[in-house]
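*Asks:* Next comes the sequence, and after it the predicted model I'd like to discuss.
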Amino acid sequence: MTRFTVFAIHGVPEVVPGADLAALIGDAIAADPEQALADGDVLAVTSKVVSKAEGRTAPAADRDRVITEETVRVVAERPTPDGRVTRIVENRLGIVGAAAGVDASNTADGTVLRLPEDPDASARRIRTALEARFGLRLGVVVTDTLGRAWRTGQTDVAIGASGVRLLVDLAGTLDASGRPLGVTAPAVGDEIAAAADLAKGKATGLPVAVVRGLGHLLDADAPGARVLQYPAERDWFRRGSAEAHRDGYEAGLAAAAAAAEQAQQTRTHRILPPTEVP
């Protein structure tokens, strides 16, 4: 690969619950010859429209409850100036981020959206439908916006995929100087999502982009987006700083109490030396 191109698909209408998203995308593509797909293209589809089509809407008043329902592990909590609490959590998809991915942007007033139930399955349905319609090999990546640890701002990442590799393991290959690479594994799925976001934008009503020139990444048997999730048991920063401090403080109190109890038991039950018999 020497270059790739990215362009947004125009003409996808507002998506409502129960809509056939693959058909809407296909109709928009077919309506404009300049948007015609090519073999090996990767489509990046914003998770918002996937969630809308799948009816993943909830009342905004239930936002806190919905976040709790989508959460499997709380990583960190911080109060905000308006009296609310921001929660960084691991959601049921294995993604660590703010509010379990529950979001109110680009959705109807008074509502919030959950992430898709199974983004990999959603990507697979879109891919198989569009491949059948256009007779091409395609990849599909479902994207969402996340912040990053130790970095300001947000970027789009891959939370679901079908037909495209998201992680390329270069361990054992050689760099440009002939030295072997050890643990290098580009997260190409996230790079595709971020590149597509530059074309889609955040508030332009363009939920789908085509990334062309990455046909070498297409693989019908490629694993889904969980391949990009870092194993929790290997996470060096599994807890937020305040939570880790609280856990350490409570563990220290428990250890001190246990040591004091052990010392008391030793004093109470110590064995006295026998009395010397004259």
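*Replies:* Now that the structure is in, tell me what you want to look at. Predicted model, so just to flag it, every value in this text is computed and none were measured.
*Asks:* contacts and neighbour counts: CA atoms only from here.
*Replies:* Will do.
*Asks:* now the helices for the stretch 151-278 of the chain?
*Replies:* Assigned by DSSP state H, counting those that start in this stretch, the helices in the stretch 151-278 of the chain fall at 188-200, 241-269.
*Asks:* Go through these and pick out the most buried.
*Replies:* Across those, averaging neighbours per residue (mean count of other C-alpha atoms under 10 Å) puts helix 188-200 on top, at a mean of 22.
*Asks:* what's the offset of that one from the middle of its chain?
*Replies:* 14 Å (C-alpha atoms, centre = their mean, to the nearest Å).
*Asks:* Over to stretch 236-244?
*Replies:* 19 Å.
*Asks:* How far does that stretch stretch from one end to the other?
*Replies:* This stretch, stretch 236-244, spans 12 Å end to end (C-alpha to C-alpha, to the nearest Å).
*Asks:* which strands and helices sit next to the longest strand out of those in the chain?
*Replies:* Determined from DSSP state E, the single longest strand within the chain is strand 151-162. Packed against strand 151-162 by the contact rule (3 or more C-alpha pairs under 8 Å, 6 or more residues apart in numbering; DSSP states H and E) you find helix 119-134, strand 139-148, helix 188-200.
*Asks:* returning to what we had before: quick check: which of the helices of the stretch 151-278 of the chain is nearest to Leu21?
*Replies:* Checking the helices of the stretch 151-278 of the chain against Leu21 by C-alpha to C-alpha gives helix 188-200 as the closest, at 16.8 Å.
*Asks:* Alongside the first one, take a look at this:
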Amino acid sequence: MMTPRLTVWGLEGIPEIVAGDDLVVRIGEAVDAAAHNDPDAALRDGDILVVTSKIVSKSEGMQVPASEREKAIADDTVRIVAERVHPGGVMKIVETRQGLIMAAAGIDMSNVPEGVALRLPEDPDRSARALCAGLRQRLGVDIGVIITDTIGRAWRVGQTDQAIGAAGLQLTDDLRGANDANGRPLHVTVAVVADEIAGAADLVKGKTSGIPVAVVRGLGRLVRDLDGPGARTLARVGDDDMFRFGSAEAFRLGYEAAMAELGEGRIAASTKQRQD
């Protein structure tokens, strides 16, 4: 049996992306240049390209003036999940139009020109499908594409990358019904491999290296047709979200429910007195 092996490397040579740039062309040129210098870097069937959302947003013209950042956050917010006051203002954790739970609706001012803020792609899954289809045609290989963004975790310090858009690959590894290494049945284990790949790729992309794309090799079993589900299907929504409300929302809803119950109790007591 072959030992499992995963190879991850950053794709260098991608220029600064501006609105209107064709990412299929820009990434394809970088792939061609890398393969010219190292034939092993030529993309193969089963490779996965992991693309930082920032260059997708830049190419799609999602820049706004920094002075309009708060308005952009409000425009991109479906609901406020939690708020916390800090010395610099109020941090808002919100649900975005894309179905993500993120600080400041994912609107960022790092790695962009001075005075500019950058919104997330309008539809990351649609962007991933277009990029995957275009690169498959240009390069002649069946690859998968993941678009990533950085996110904090509620119970862990710091941030990591996660998949916010995806195309051409299986996103989860559902192990329910299988047995673990000791023969015990697995009942709830669903590995979100798209997020695991996103985190692995960030180790070679980073936030300060100027490398916005990584190649992941060794997971060809996950590469699929383009008509599969996108990363939006990974979000817990509605009743599946066990932590849907922030503390302020939870307090308000509990208070309103208690007052309603108290009011109903008074009405019932008054009715009983009249009947007696």
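*Replies:* It's in. As the structure is a prediction and not an experimental result, all values here were calculated from the model.
*Asks:* Any idea what the TM-score is?
*Replies:* The TM-score (TM-score structural alignment, normalised by the length of structure 2) is 0.93; 269 aligned residues with a C-alpha RMSD of 1.5 Å.
*Asks:* Tell me the residues of structure 2 aligned with the longest strand of structure 1.
*Replies:* Strand 151-162 of structure 1 corresponds to residues 156-167 of structure 2 when matched by TM-score structural alignment.
*Asks:* returning to that earlier point: for Arg65 of structure 1, find the nearest of the helices of the stretch 151-278 of structure 1.
*Replies:* Among those, helix 241-269 sits nearest to Arg65 of structure 1 (C-alpha to C-alpha), with 21.5 Å.
*Asks:* Alignment lookup: Gln229 of structure 1 to structure 2.
*Replies:* Here Gln229 of structure 1 is matched to Ala235 in structure 2, going by TM-score structural alignment.
*Asks:* give me the number of residues near that match?
*Replies:* Look at Ala235 of structure 2: counted by other C-alpha atoms under 10 Å, it has 14 neighbours.
*Asks:* And Arg127 of structure 1, by the same measure?
*Replies:* Count around Arg127 of structure 1 with other C-alpha under 10 Å applied: 24.
*Asks:* Surely Val24 of structure 2 is in contact with Gln137?
*Replies:* No. The pair Val24 of structure 2 / Gln137 is not scored as a contact, 9.7 Å apart, by C-alpha atoms under 8 Å.
*Asks:* So between the two, which is more surrounded?
*Replies:* Val24 (19 against 12).
*Asks:* Could you look up the SS state of that one?
*Replies:* Using DSSP: H, G, I helix; E, B strand; the rest coil, the structure places Val24 of structure 2 in helix.
*Asks:* Structure 1: which residue goes with that one?
*Replies:* In structure 1, the residue paired with Val24 of structure 2 is Ala22, using TM-score structural alignment.
*Asks:* what's near enough to touch its match?
*Replies:* Applying C-alpha atoms under 8 Å, 6 or more residues apart in numbering to Ala22 of structure 1 gives the contacts Arg125, Ile126, Arg127, Ala129, Leu130.
*Asks:* Quick check: the gap between the match of Gln229 of structure 1 and Val56 of structure 2.
*Replies:* For Ala235 of structure 2, the distance to Val56 of structure 2 (C-alpha to C-alpha) stands at 21 Å.
*Asks:* for Asn179 of structure 2, same thing?
*Replies:* For Asn179 of structure 2, the distance to Val56 of structure 2 - C-alpha to C-alpha - is 40 Å.
*Asks:* who's more crowded, the two?
*Replies:* Using other C-alpha under 10 Å as the criterion, Asn179 of structure 2 and Val56 rank with Val56 on top: 27 against 12.
*Asks:* What's the match for the more buried one in structure 1?
*Replies:* Checking TM-score structural alignment: Val56 of structure 2 goes with Val50.
*Asks:* Then Ala181 of structure 2?
*Replies:* By TM-score structural alignment, Ala181 of structure 2 lines up with Ala176.
*Asks:* just how off-centre is the match of strand 151-162 of structure 1 within its chain?
*Replies:* With C-alpha atoms, centre = their mean as the basis, stretch 156-167 of structure 2 stands 5 Å off its chain's centre.
*Asks:* which secondary structure element contains the alignment partner in structure 2 of Val72 of structure 1?
*Replies:* Counting by TM-score structural alignment, Val72 of structure 1 lines up with Val78 in structure 2. Per DSSP states H and E: Val78 of structure 2 is located in strand 77-86.
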